[in-house]
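Sharing a model prediction with you, sequence too.
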Amino acid sequence: MNLSKADFERISKLVYRNARPIDFARWKYHFEKGSQMDIVEVLSSYQNEDGGFGHALEADSWNPNSTPIQTTTAIEKLCEIKFSDKHHLIVQGILNYLDSGAEFAERRWNNTVASNNDYPHAPWWHTDSSSTSRSEYNPTATIVGFILEFAERDSGLYKLGMGVAEELIELFLHNSKLEMHPLKCLVAMINSIEKANLQDHFMFTRVQEDVNEQITQLIQRDSQDWHGYSCRPSTFIKSPDSSLYEENKALVTEELDYLLTTRNADGVWDLTWKWNAFDKEFAISEYWWTTELIIGNMLFLRAFNRL
């Protein structure tokens, strides 16, 4: 079962109608031979003078101020397109923000910030939220990975990144029971360590083995549980090149079929969450997130030749 050309065109038209500029640029890049630099240019519009990111780049938080979470979202977008220019202004801005010490306490970047409360947001980005377990990893691990890839190796920021990375790996090896989002951040850090050729500085093989074991435990194996907040195979297995693909091949095939058969009347996928507040603003963010889901699911389908 594959997505038909007619359905692809229908989805494409929906993206053209509803996507915000950053996600439209991502769609064009991935599916229409668009420019990497178009994404970077639009992404820069979310960057503040201090180098951090805000302005609802993370669509569940409408805070215009720079925050670690929204800056991490920018890092993820750059990683998605394999952006590697260490000297580009957008990268240097992020490094300056991280080096400033803003929202950095007890050797971790804060998961939530006080100014979130002043703007429309999902409940998990409120400062009194306890919904994000093991927040020492989220977003710190992703941020640290970015530092190890892009910061100058004789800089204080790089040395800080190395130290925090060592701490997080030690912490994980002592307690590997992570939830989905913290584990995604740890995986991002591990991928960055590998791209930066820093494996020899860490217990890399053991960490990879423990991460894969934890991913295997987290993946929901009953498709009946995939309609809500859950860890599907695609959360961590992005292509047949994944080290976890062969042992989960049947489950990946099941998810591919699931994606093709659970599209709504518009031919796309419904969100599995709501804010329970700020209804007008969430109605807008819901459109933004829909395109995010479309891009992620379409990339997954394409990786396994289902388009």
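Perfect, thanks for sending it. Numbers count the residues shown, from 1 in each chain.

When you work out contacts or count neighbours from here on, use the C-alpha atoms and nothing else.
OK.

Run through who's touching the helix or strand harbouring Met37.
Here Met37, judged by DSSP states H and E, is contained in helix 36-44. With contact meaning C-alpha atoms under 8 Å, 6 or more residues apart in numbering, helix 36-44 is reached by Pro21, Ile22, Ala25, Arg26, Tyr29, Ala74, Leu78, Ile81, Phe83, Ile90.

ok, now stretch 216-232?
With contacts defined as C-alpha under 8 Å, 6+ apart, stretch 216-232 is touched by Glu179, Met180, Pro233, Leu251, Glu254, Glu255, Tyr258, Thr272, Trp273.

before we go on, here's another structure to hold up against the first:
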Amino acid sequence: MTDENPFLAAARFLLREARPLERRLFAACFEGAPPDGVVDALRAYRNADGGFGHGLEPDKRCPASLPIDVEIAFQSMAIAGAHDAQLLGGACDFLAGVAVDGAVPLAFPVIEEFPRAAHWTDWTYERGVNPTAGLAGHLWALGFDHPWRAAATRFCWDAVETGTLPGEVHGLSEVMTFLAYVPERDRAEKHAPAVLERMVGSAMFQLTPKPGEYGLTPLHVAPTADSPWRRLFSDGQIEAHLDQLAAAQLPDGGWPVAWEPPSEASRLEWRGIVTFQAVRTLTSYGRLVHGEGGQ
């Protein structure tokens, strides 16, 4: 934990160590900067095929376009309130070109030619709700229509309503993102509790905090206080994870990562990502106050 104001310490960490994307996200969310800066930062990761690559998701240092990198781009634009029809349309065209029945994989075998974290193996080449559901959910959040979004939405509803969902926590988290933003709210509200129950029962979900151990938590499902899935957790569960998240801030102002990235550059990039995410969550829930008055 840092000895100085936690919000300001995190801001200084991002200025020192984070890549331009997270600095632009911080500026858009907390400093009143226009969201266009986030789009400008994302352009550096865009390829001629309309997709995103170049390690936008830092665990693989592959320049080729990958659906997981597209998801990071969509998520970043949604958080910042940015909207660029050219970037979104080109990325959707890329996804449509690699999809089968609307579904896309996280990655392709091209990643094997580049440094990558140990968990990026051939399982990431399988098309499924991870990342299709998250991609579709973010497009709904962005309000961007495209034929691929329609195909992906059909695929996701079929997976949810036939029960053909993975038991793996990240895939289920993607489904919760889809259900958070898809406009058929009664349908989404009907299925979300069962998907969450399956998620809570998976090996890497921490309903109660496990400090220093990798896993997803209620704050991944409800990262901000206005999340539609905040109500699926008790106040005690949310507060315990907020306590743990606040306590995890390091003396340098940033937050750590609980896995082994493929390089020191990747580790710093991830620390910028998780630090921005922590500040956004803690601020939303009232645990950090923007500026000198921080707690």
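Happy to help now that I have it. Small disclaimer: the values here were computed from a predicted structure and weren't measured.

just to revisit the earlier point, which of the contacts of helix 36-44 of the first structure lies at the shortest distance from His174 of the first structure?
Ranked by distance to His174 of the first structure (C-alpha to C-alpha), the contacts of helix 36-44 of the first structure are led by Ala74 at 30.2 Å.

Surely the closest one touches Leu57?
Yes. Counting by C-alpha atoms under 8 Å, Ala74 of the first structure sits close enough to Leu57 to count as a contact (7.5 Å).

picking that back up, pull out the buried members of the contacts of helix 36-44 of the first structure.
Among the contacts of helix 36-44 of the first structure, those that count as buried by neighbour count (16 or more other C-alpha atoms under 10 Å) are Ile22, Ala25, Arg26, Tyr29, Ala74, Leu78, Ile81, Ile90.

Just give me the match in the second structure for Met180 of the first structure.
Under the alignment (TM-score structural alignment), Met180 of the first structure maps onto Val169 of the second structure.

now Leu256 of the first structure
Under TM-score structural alignment, Leu256 of the first structure pairs with Leu242 in the second structure.

show me the contacts for its match.
Leu219, Leu282, Arg287.

got it, and Thr71 of the first structure?
Thr71 of the first structure makes contacts with Gly52, Phe53, Gly54, Ile94, as judged by C-alpha under 8 Å, 6+ apart.

Same check on Leu14 of the second structure?
Contacts for Leu14 of the second structure (C-alpha under 8 Å, 6+ apart) come out as Glu22, Arg23, Gly254, Gly272, Thr275, Phe276.

So which bits of the helix or strand where Ala6 of the first structure lies are buried?
Assigned by DSSP H and E, Ala6 of the first structure belongs to helix 5-18. For helix 5-18 of the first structure, the neighbour count (16+ other C-alpha under 10 Å) marks Ile11, Ser12, Leu14, Val15 as buried.

hmm, which two among those are most spread apart?
Ile11 and Val15 (6.4 Å).

Hmm, Leu293 of the first structure is touching Trp269, no?
Yes. The criterion here is C-alpha under 8 Å, and Leu293 of the first structure meets it with Trp269 at 7.0 Å.

Neighbour count: the two, which is higher?
More crowded of Leu293 of the first structure and Trp269, by other C-alpha atoms under 10 Å: Trp269, with 18 against 15.

quick one: that one from Asp23 of the first structure, how far?
Trp269 of the first structure sits 16 Å away from Asp23 of the first structure, going by C-alpha to C-alpha, to the nearest Å.

what's near enough to touch Pro233 of the first structure?
Contacts of Pro233 of the first structure by C-alpha under 8 Å, 6+ apart are Ile219, Gln220, Asn248, Leu251, Val252, Glu255.

Can you tell me which of the contacts of stretch 216-232 of the first structure end up in strands?
Among these, DSSP state E puts none in strands.

Quick one: buried ones out of the residues you listed?
Taking 16+ other C-alpha under 10 Å as the criterion, what is buried in those is Glu179, Met180, Pro233, Leu251, Glu255.

Just put those in TSV and tack on distance to Asn110 of the first structure.
Shown next, in TSV, are those (distance: C-alpha to C-alpha, whole Å):
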residue	distance to Asn110 of the first structure
Glu179	18
Met180	18
Pro233	28
Leu251	35
Glu255	34
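
quick one: which of the residues you listed is nearest Ile193 of the first structure?
Top of the list for closeness to Ile193 of the first structure, among these and by C-alpha to C-alpha, is Met180 at 20.0 Å.

State the distance from the nearest residue to the closest one once chain neighbours are set aside to Tyr16 of the first structure.
Residue nearest to Met180 of the first structure in three dimensions, not counting chain neighbours: Cys231, with 6.6 Å by C-alpha to C-alpha, 6 or more residues apart in numbering. Using C-alpha to C-alpha, Cys231 of the first structure is found at 29 Å from Tyr16 of the first structure.

And for Glu152 of the first structure?
As judged by C-alpha to C-alpha, Glu152 of the first structure and Tyr16 of the first structure stand 39 Å apart.

Also Gln214 of the first structure?
From Gln214 of the first structure over to Tyr16 of the first structure the distance is 38 Å, taken as C-alpha to C-alpha.

same check, this time on Met37 of the first structure
19 Å.

what's the answer for Glu246 of the first structure, then?
According to C-alpha to C-alpha, Glu246 of the first structure stands 36 Å off from Tyr16 of the first structure.
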